[in-house]
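J.: Fold the following for me, if possible:
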Amino acid sequence: MKKSQKTPEQMMMLGLGWWNLYFIIKLALFSQGTIGFHPIENFAFVIYLLIPLRHKLLTLIRAIAAFPIAFYLGHYDSFLPPLNRLWGQMSGLMDFQLSYLLELASRFVSLQDLLAIAVLIFAYYFLNRIFRVSIFVIAAMIYFSLPKPSPQQAVVPIAAAPALVRLLRASCGQEPHEALFSDPPSQQCYLFDNLAKLGYGENLMLNHNGSFDNFTGLLKNEGHLQAPVMSKEGLSPYQAAFDGSDIYRDKDILNRWLTNREKDPQEKVVALYNTISLHDGNRIIKNSGETGMVSYKRRLKNLLDDLYTFFDTLKKSERNIVVVLVPEHGAGMRGDRMQISGMREIPAATIVHTPVAMKIFGPNMKRTGETYHVKAPSSYLAISTLVSRLLEQDIYAKGTFDPKALSEALPKTKMVAQNSGSTVLEYNNKPYVSLDDQTWQEYPQ
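T.: Below is the predicted model:
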């Protein structure tokens, strides 16, 4: 007996098939607040999947085309940056080691996620034999599509920003990101240039090779820092970076600089030290299997131990030295709904809100008053002002300093952070993000 063929209406009633899992997972993530949900686009995809096709070739073509559509729609529903941001960073990603790329992939989908998906597939296989699951899925999509209050949005002026070039141009405060790669409005913007005019020599130390993304070239061309990088010859690497290059222990670099400084005939110098000991993707060479939070905790402890030991050495050296600690950005180890753990492409408030500290060393220096905490929002211009006050008050000639007199009433800077193609700022005590410098939305918390 010849098997009867199903009519188009019957074929449509068969439902979404295994695509039900796609929408079930998406609705589950939406209910948890992990992603968003665009009703029109998702229902258009449902209709695309349900339209009956008589020809097997057309059915095959539709099935193949459905996968890139589903991928794009899934990204569109997420809070992740636009795909063109990823393509724009592709050349940098190609420098990452394979092990680091696999680690990043695991942050998108963990082992627990894979197990949950496996259980869902198993449950769907049996439930679909009893119930018409597509009806429940479409009903759930309709429910989640019902109008709900939308978050407040605002249109605000574009502002500037969390990098090292900004520190070298601190005397002119916040500049737009694009302006950092052109001449500043005044030559007085360059912090180290201003100190050089007062007789300070320049030192530059890195605990890495400075090659990635033309780092040393950026310091020279855009920050006017002309000092050669201190040699690391003879030192043993302590970590391997995400691109496999060597990273050296902070205490080794700092101690070598201090040794060189004691032999340096220059009366006074301003030294810049850049460390990437806490960068995401680093591996401690002796513990190459440790990744993620485990590696970060160990590397953080080592960095703090090295700094504590170095400060103790400075104290015993009886030299007049001022140390300013300026983190470039936070590690973003927790991640958020727009970025996975370790990703810092969008300068969220939790990433750019970092502590800055100053410590003054000297053999006979006396501090009057307690440690002063600047609680007002501040940024690079405040650092430049603080350095200026140190010189104006001539603390080493006086042999005493008052932390409050140095630090109170520093220039305030509202929370504004900018990277290439993205800006984050606070408005009415809420963070807002723009990815095109025109439209704004509340940053997903």
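J.: For the rest of this, base every contact and every neighbour count on C-alpha atoms.
T.: Will do.
J.: Next, name the residue at the spatial heart of the protein.
T.: Arg344 (1.4 Å; C-alpha atoms, centre = their mean).
J.: so it touches Ile351, yeah?
T.: Yes: contact criterion C-alpha atoms under 8 Å: Arg344 and Ile351 qualify, at 7.3 Å.
J.: Touching both of those two, which residues are there?
T.: Residues touching both Arg344 and Ile351 (C-alpha atoms under 8 Å, 6 or more residues apart in numbering): 331-332.
J.: Just name whatever secondary elements the helix or strand encompassing Asp305 is in contact with.
T.: Element membership of Asp305, judged by DSSP states H and E, is helix 292-317. On a contact count with 3 or more C-alpha pairs under 8 Å, 6 or more residues apart in numbering; DSSP states H and E, helix 292-317 meets helix 250-263, strand 283-284.
J.: and the gap between Gly17 and Ile24?
T.: 12 Å (C-alpha to C-alpha, to the nearest Å).
J.: follow-up on the earlier one: check contacts around the residue nearest to the centre of the chain.
T.: Residues near Arg344 by C-alpha under 8 Å, 6+ apart: 331-332, 351.
J.: ok, which stretches of the stretch 301-445 of the chain are helices?
T.: 349-352, 380-393, 395-398, 403-407 (DSSP state H, counting those that start in this stretch).
J.: which residue packs closest to Phe310, ignoring adjacent ones?
T.: Closest residue in space to Phe310, ignoring its immediate chain neighbours: Lys251 at 6.7 Å, by C-alpha to C-alpha, 6 or more residues apart in numbering.
J.: Go ahead and confirm that neighbour touches Leu307.
T.: Yes: in this structure, Lys251 is within contact of Leu307 by C-alpha under 8 Å, at 7.1 Å.
J.: Between these two, point out the one with more neighbours.
T.: Set side by side, Lys251 and Leu307 show more neighbours around Lys251, with 19 against 15, by other C-alpha atoms under 10 Å.
J.: Look up how far Gly335 lies from that one.
T.: According to C-alpha to C-alpha, Lys251 stands 30 Å off from Gly335.
J.: One more: Gly421?
T.: Distance of Gly421 to Gly335, given as C-alpha to C-alpha: 19 Å.
J.: Next, the structure of the following sequence, for comparison with the previous one:
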Amino acid sequence: MTDALYQRQRNQLAHHPLFSWPGLGVWSFYFIVKAGLTVAGVIEFFVLWNLTLFVFLVIPVHPYWLKILRQILAITAATILFYQETGLPPFGRLIAQWDLVSSFSLAYTIELLGRFIAVEWIAGLIVAWILYMYLAKAIRMTVVAFIVIITAPLWSPSEVQPFDTGPVERMAGAPVAATRLIGTDLDSVLSEFYARENLFQLIAPRQVEPDFDILIVNVCSLSWQDLTQFNLLDHPFLTRSDITLTNFYTGSSYSGPATLRLLQSSCGHRPHSRIFEPEAVCLLGDQLADLGFSREIRLNHTGTFDNFLGQVQQLGGFGDATFVDPSNFPTTMQGFDQSPIYSDAAVLSDWLNTVDDNARLTFYNTTSLHDGNRLTGFRGNSIASYRTRLNNLLSDLNQLYDDIIASERQVLVVIVPEHGAGLQGDQFQLPGMREIPTPALTHVPVMMRLFGPDVNAQERSPIQVARSTGPTAVTSAIYQILEQRPFSGGVYDPVRIVQNLPETRPVLENDRVIMMQHEGQFYLQINYGEWRPYVQ
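T.: Predicted coordinates:
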């Protein structure tokens, strides 16, 4: 009797609401999957917040309506938590740019969704779910999930490998989850960098009579990684420059900001917000106009997306420049925003055949390589067509060089990409996205060549500049060539030009997103938060 009473009281106590805590159910799968992603280095596991969510889910709740409310809150919290653990940019950045995102064509939107939802990940998730359901019949998975949560820090990869800054690095291997930086005050390093750059100023040479044209070819979506990924490093055009900056960083991974940094490069690197409030002394276009250059803008697109043309005119020192309407040229593809993309060859040929009494400064921007473009007559998505589009552009530029030589025109051609295409992607963002200004996106090939009858006949070898440079190096090279007066009795000396190019620490930024190199390692800061190493 006593033993039976004891068992009955024990059973009643065990089932008392205070002690009757439910299991996680399928929520165990959520925590276990995240543990697997942590081990793979895909996410950073936030132990405290996951443990909080775990407790929230297992606390006994009896009213049915309260159970439903808890599930709604838990799903919302779990989604936000998982997004934070991925290290992706704040979701608010997408909302802030919705006007731009909503202008993407339907075909491009579908293509992006296909990149986000990889077939391999779906297959892996299905296999994991089947295995989970099988084990759940024999093991209490809530206990497994709890053990996974409290031991997750022991599984997280912790070794940090510095990012290789070589010009043609191949981004291979599984990424390693980034950890927060401890013990280094990178905010002070960044502040000191801004202070030094604020004092930097390039002054255009005086008493110089412009006697050659300057063509700046601003290429959207071309980086060293792109050339490597699509096996075009051996294209003959890449060897035809006098000077190649092999370790050049654009300063931003978005078209507008990167282009403005180039056109405002008479000054040093400024914080992102300041490029939208330019000082007159920083504008390359205005300074060259004061020397007597006439200014001209050419595009192979409409220039309306993100008000690109307006930014060049209003913030880039080309306010009263002649604009050559691109709609006069043949269309070769449809842009990612359904607008027409015109022939690079036709636009550049027209530039060469146009005669001006004054020396011309022409800014030409091409978006032929932009992600999402649909090449006329090509079957497949924009990633599949990228190599064809890149090969076409390089061949068009190669032909341009031949035509300039044949014309005996005196011209300085500067090829400066805005940013890369980023079609390989990494742990921080999807292929084709550029919210995070990673080195793969901002590390681009910059090439310069001076043409003219006497210059063309000179025997010289291409010079490669391996030290870290930025937009100020482009302005410096232009001003130095003007000072050398190569067509007015002076001597063109690219070796001396290279020796005097300014070196710049790689600081790469978009709005509230900064990537900075410090002691050979890149670090990332989002929304003024903590710095963490960028590891690939």
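J.: Any chance you could compute the TM-score here?
T.: Between these two chains, after superposing, the TM-score reads 0.91 (TM-score structural alignment, normalised by the length of the first structure); 435 aligned residues with a C-alpha RMSD of 2.3 Å.
J.: before we move on, the earlier item: aligned partner of the residue nearest to Phe310 of the first structure in the second structure?
T.: If you follow Lys251 of the first structure across to the second structure using TM-score structural alignment, you land on Ala345.
J.: and the residue mapped onto Glu178 of the first structure from the second structure, how many residues sit next to it?
T.: Using TM-score structural alignment, the equivalent of Glu178 of the first structure in the second structure is Ser273. The local packing of Ser273 of the second structure (other C-alpha under 10 Å) involves 12 other residues.
J.: Now check the second structure for the residue matching the residue nearest to the centre of the first structure.
T.: Per TM-score structural alignment, the equivalent position to Arg344 of the first structure in the second structure is Arg434.
J.: before we move on, what about Ile321 of the first structure?
T.: So, by TM-score structural alignment, Ile321 of the first structure is matched to Val411.
J.: these two touch, right, Pro411 of the first structure and Tyr380?
T.: No: with contacts defined as C-alpha under 8 Å, Pro411 of the first structure does not count as touching Tyr380, sitting 9.2 Å away.
J.: Between those two, which is the more surrounded one?
T.: Counted by other C-alpha under 10 Å, Pro411 of the first structure and Tyr380 do not tie: Tyr380 has more neighbours, with 24 against 18.
J.: now stretch 466-475 of the second structure: which residue numbers in the first structure?
T.: Under TM-score structural alignment, the match for stretch 466-475 of the second structure in the first structure covers residues 375-384.
J.: Distance from the chain centre to that stretch, please.
T.: 21 Å (C-alpha atoms, centre = their mean, to the nearest Å).
J.: Where does stretch 50-59 of the first structure end up in the second structure?
T.: By TM-score structural alignment, stretch 50-59 of the first structure lines up with residues 58-67 in the second structure.
J.: And for Gly173 of the first structure, the neighbour number?
T.: Residues lying near Gly173 of the first structure (other C-alpha under 10 Å) number 19.
J.: Ser145 of the first structure versus that one, what's the distance?
T.: From Gly173 of the first structure across to Ser145 of the first structure, the span is 45 Å (C-alpha to C-alpha).
J.: Same check on Asp436 of the first structure?
T.: As defined by C-alpha to C-alpha, Asp436 of the first structure lies at a distance of 27 Å from Ser145 of the first structure.
J.: and those two? which has more neighbours close in?
T.: Counting neighbours by other C-alpha under 10 Å for Asp436 of the first structure and for Ser145 shows that Ser145 has the greater number, 15 against 10.
J.: Just tell me what the more buried one corresponds to in the second structure.
T.: Taking TM-score structural alignment, the alignment pairs Ser145 of the first structure with Pro153 from the second structure.
J.: Quickly find the element holding that match.
T.: Using DSSP H and E, Pro153 of the second structure sits in helix 141-155.
J.: now for that helix, which elements pack on it?
T.: When contacts are defined as 3+ C-alpha pairs under 8 Å, 6+ apart, helix 141-155 of the second structure sits against helix 27-39, helix 47-58.
J.: how about the residue lying closest to Gly244 of the first structure once chain neighbours are set aside, what does it touch?
T.: Using C-alpha to C-alpha, 6+ apart and skipping residues adjacent in sequence, the residue nearest Gly244 of the first structure is Gln97, 6.4 Å away. Contacts for Gln97 of the first structure (C-alpha under 8 Å, 6+ apart) come out as 242-244.
J.: can you tell me how far the match of Ile321 of the first structure sits from Leu66 of the second structure?
T.: For Val411 of the second structure, the distance to Leu66 of the second structure - C-alpha to C-alpha - is 74 Å.
J.: In terms of neighbours, single out the busier of these two.
T.: Val411 (21 against 11).
J.: how much space between the more buried one and Ser382 of the second structure?
T.: Taking C-alpha to C-alpha as the measure, Val411 of the second structure falls 34 Å from Ser382 of the second structure.
J.: now Val495 of the second structure
T.: To Ser382 of the second structure, Val495 of the second structure is 40 Å away according to C-alpha to C-alpha.
J.: same thing with Val61 of the second structure?
T.: Per C-alpha to C-alpha, Val61 of the second structure is found 51 Å from Ser382 of the second structure.
J.: out of these two, which sits in the more crowded spot?
T.: Neighbour totals were compared for Val61 of the second structure and Ser382, and Ser382 leads with 23 against 15 (other C-alpha under 10 Å).
J.: Contact partners for that one?
T.: Per C-alpha under 8 Å, 6+ apart, neighbours of Ser382 of the second structure: 371-375.
J.: any idea what it aligns with in the first structure?
T.: Superposed on the first structure with TM-score structural alignment, Ser382 of the second structure falls opposite Thr291.
J.: now that match: how far from Cys189 of the first structure?
T.: Distance, Thr291 of the first structure to Cys189 of the first structure, by C-alpha to C-alpha: 40 Å.
J.: What segments of the stretch 51-200 of the first structure are helices?
T.: Here the stretch 51-200 of the first structure has its helices, by DSSP H, counting those that start in this stretch, at 56-77, 83-88, 90-93, 98-108, 111-130, 133-144, 164-168, 191-197.
J.: Check whether Ile216 of the second structure sits in a helix, strand or coil.
T.: Three-state assignment for Ile216 of the second structure (DSSP: H, G, I helix; E, B strand; the rest coil): strand.
J.: That one maps to what in the first structure?
T.: Correspondence of Ile216 of the second structure to the first structure, assessed by TM-score structural alignment: none assigned.
J.: number of nearby residues for Ile216 of the second structure?
T.: 20.
J.: That one and Thr366 touch, don't they?
T.: No: using C-alpha under 8 Å, Ile216 of the second structure is not in contact with Thr366; the gap is 10.8 Å.
J.: Now for those two: what residues contact both?
T.: Counting by C-alpha under 8 Å, 6+ apart, nothing touches both Ile216 of the second structure and Thr366.
J.: residues in contact with the residue nearest to Arg166 of the first structure when sequence neighbours are not counted?
T.: Leaving aside its sequence neighbours, Arg166 of the first structure sits nearest to Tyr380 (C-alpha to C-alpha, 6+ apart; 7.0 Å). Tyr380 of the first structure makes contact with 166-167, 170-171, 173-174, according to C-alpha under 8 Å, 6+ apart.
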